[in-house]
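Q: fold the following for me, if possible:
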Amino acid sequence: MSQDIVLFDVEPRGVARVTLNRPEVHNAFNAQVIERLGAIWDEIAGRRDIRVVLIKGNGKSFSAGGDLDWMRKSGQQDRAANLAETIVLAGMLKKLNELPQATVTLVHGNCMAGGTGLAATSDIVIASVETKFALTEVRLGLTPATISPYVVAAIGPRQARRYFLTAERFEAPDAHRIGLVHELAKDAEELAAKGEAMVQALLLGAPEAIAESKKLVRNVAHVTSPDEALMRYTAENIADRRASAEGQEGLAAFFAKRKPNWVG
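A: I've put the predicted structure just below:
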């Protein structure tokens, strides 16, 4: 069942849990996994009751990346069919990247190729210290194309030139050093605890303000000298937030020394 290959549930407090569930193949992606993930992101994007998304993988690994048998068979199709599948994959990653909700990914075991890309597409990544990362595509005669915008954004072009070309494995502390991972955990118990702490921190933020902050990062990234249009955008952004229902509630709560209405 396609429902079983990626598990999806929503807690009453507004936390969606998305779990890759093909442990027998280290949660490798195939067409069904990609389609299921895309459908889940679509549903989450349209639900105001979901505030945080927690992503993880069942079994020994977070994800080994693309299912090699699926990729081999896809490459044997005519170009139109082959391209159609890769466009679905690119679209799935874009949907995750642009979710209005905050996303937290917990990685462990192997986080390879497309798995690394999925992590890079998330807002916050926490990894067990034993996690092994790699962008292995060139060793298979492939390229990390669809994941490249997100991986390069996470680790920068200089590090990408190394790891895209060598396909070498690197440890979680190195992933942390180069910016792919935000926090490290010593074991599975601490990984879960740090994930929960991050979720709790995110639930303190106003939902619309979080969505706007995510857009803000995308719109101002890599700008070294804002032009008039960007200055206008940022000025309008904060002006509109100050006047918004959330902004007024947050400021009123601060002066009244109470919790704002989005905090349970």
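Q: switch to C-alpha atoms for all contacts and neighbour counts from now on
A: Noted.
Q: in the stretch 101-250 of the chain, which spans are strands?
A: For the stretch 101-250 of the chain, the strands defined by DSSP state E, counting those that start in this stretch occupy 102-107, 110-112, 124-128, 132-134, 170-171, 183-185.
Q: pull the number of nearby residues for Glu236.
A: Neighbour count for Glu236, taken as other Cα atoms under 10 Å: 12.
Q: ok, the one 3 residues further on next?
A: A total of 12 residues lie near Ala239 under the criterion other Cα under 10 Å.
Q: mind checking how far it is from Ala209?
A: According to Cα to Cα, to the nearest Å, Ala239 and Ala209 sit 12 Å apart.
Q: run this one through as well so I can compare:
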Amino acid sequence: MAATAPLVHRHLDRGIAVVTLDSPHNRNALSADLLDGLAAEFEQAGADGAVRAVLLTHTGTTFCSGADLADRRARQGPARLAALMRQMAALPKPVVARVRGHVRAGGLGLLAACDISVATGSADFAFTESRLGLAPAVASIPVLAAADRRAMARYFLTGERFGTAEAIRTGLVTARDEELEGILAGLRAAAPQGLSATKELTAAALLAALAAGTDAMADLSGRLFASADAAEGMRAFLERRDPPWAL
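A: Predicted coordinates:
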């Protein structure tokens, strides 16, 4: 049997470890395999003395579509995602996200756990969990640590899509994609010790929030995933139809 192609790739570009999500068949969904691949690449980048920072990017038109609802291990996803976000926040090297497409649900937690993020004008964002009978439980921890609470309450509750300008206005995204080269140039010019110490300062609040809230949010996700509403919501999503509560 042929080996399964890796879902995450990494290469070094002048001190920047470029980590690429490459699972286009499910829109880079947070399957167990993709989460494990990301964790392994972050671990290696953190230990590599040649790496100054990490650039997280993607193939295809979707940065990340959230939980892989077709994965039989989906109920384990929130705890795995929480562990990955803690790893990212504790990484002694900054993580920059580059979004050139759609970001949905738990993918927004992954995005918010990055230290800096840029997005193209064509990118769009949505917290779709409430429409499936779920909630952005684990993802809410880094999102609410980074972005305006009132704005996020709207998007958490309604599932509305919003664009890059709104993502920047609310603090969910740092800047437009055109600023990426300047950001990377600044990271390449910084001393490794300076980056590590500064990252420790800027990520401290997120690490504290994750330590305080991860277990409760993972438990909430587990209960919701096990509910009849969520089962129907996920079934409707996979069957490309409206759930019975949609008016």
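Q: mind putting the strands of the stretch 101-250 of structure 1 in JSON lines, distance to Leu93 of structure 1 and mean neighbour count included?
A: Shown next, in JSON lines, are these (distance: least, Cα to Cα, whole Å; neighbours: other Cα atoms under 10 Å):
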{"stretch": "strand 102-107", "distance to Leu93 of structure 1": "13", "mean neighbour count": "26"}
{"stretch": "strand 110-112", "distance to Leu93 of structure 1": "15", "mean neighbour count": "26"}
{"stretch": "strand 124-128", "distance to Leu93 of structure 1": "15", "mean neighbour count": "24"}
{"stretch": "strand 132-134", "distance to Leu93 of structure 1": "18", "mean neighbour count": "24"}
{"stretch": "strand 170-171", "distance to Leu93 of structure 1": "23", "mean neighbour count": "15"}
{"stretch": "strand 183-185", "distance to Leu93 of structure 1": "22", "mean neighbour count": "22"}
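Q: could you dump those strands to a markdown table with distance to Lys95 of structure 1?
A: Shown next, in a markdown table, are the strands of the stretch 101-250 of structure 1 (distance: least, Cα to Cα, whole Å):
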| stretch | distance to Lys95 of structure 1 |
| --- | --- |
| strand 102-107 | 12 |
| strand 110-112 | 20 |
| strand 124-128 | 16 |
| strand 132-134 | 23 |
| strand 170-171 | 27 |
| strand 183-185 | 24 |
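Q: nearest to Asn219 of structure 1, out of those strands?
A: Ranking the strands of the stretch 101-250 of structure 1 by their distance to Asn219 of structure 1 (criterion: Cα to Cα) puts strand 102-107 first, at 16.7 Å.
Q: so which elements touch that closest one?
A: With contacts taken as 3 or more Cα pairs under 8 Å, 6 or more residues apart in numbering; DSSP states H and E, strand 102-107 of structure 1 sits against strand 52-57, strand 124-128, helix 188-202.
Q: returning to that earlier point: quick one, which of the strands of the stretch 101-250 of structure 1 gets closest to Trp70 of structure 1.
A: Checking the strands of the stretch 101-250 of structure 1 against Trp70 of structure 1 by Cα to Cα gives strand 110-112 as the closest, at 16.0 Å.
Q: and the closest one, how far from structure 2 on average?
A: Once fitted to structure 2, strand 110-112 of structure 1 is off its aligned match by 0.8 Å on average (mean Cα distance after the TM-score superposition for structure 1).
Q: now that strand: which residue numbers in structure 2?
A: Aligned using TM-score structural alignment, strand 110-112 of structure 1 spans residues 102-104 in structure 2.
Q: where exactly do the helices run in structure 1?
A: Remark: helices assigned in structure 1 by DSSP state H are 2-5, 31-45, 68-75, 79-97, 114-120, 148-166, 172-177, 188-202, 207-220, 228-243, 245-256.
Q: ok, which of those helices comes nearest Leu54 of structure 1?
A: Leu54 of structure 1 lies closest to helix 188-202 among the helices of structure 1, at 7.9 Å (Cα to Cα).
Q: so which elements touch the closest one?
A: By 3+ Cα pairs under 8 Å, 6+ apart, helix 188-202 of structure 1 packs against strand 52-57, strand 102-107, strand 124-128, strand 183-185.
Q: need the ones you listed in TSV (columns: distance to Ala243 of structure 1).
A: Formatted as TSV, those follow (distance: least, Cα to Cα, whole Å):
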stretch	distance to Ala243 of structure 1
strand 52-57	24
strand 102-107	23
strand 124-128	29
strand 183-185	35
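Q: which one of the ones you listed lies nearest to Lys214 of structure 1?
A: Here strand 102-107 is closest among these (Cα to Cα), at 8.1 Å.
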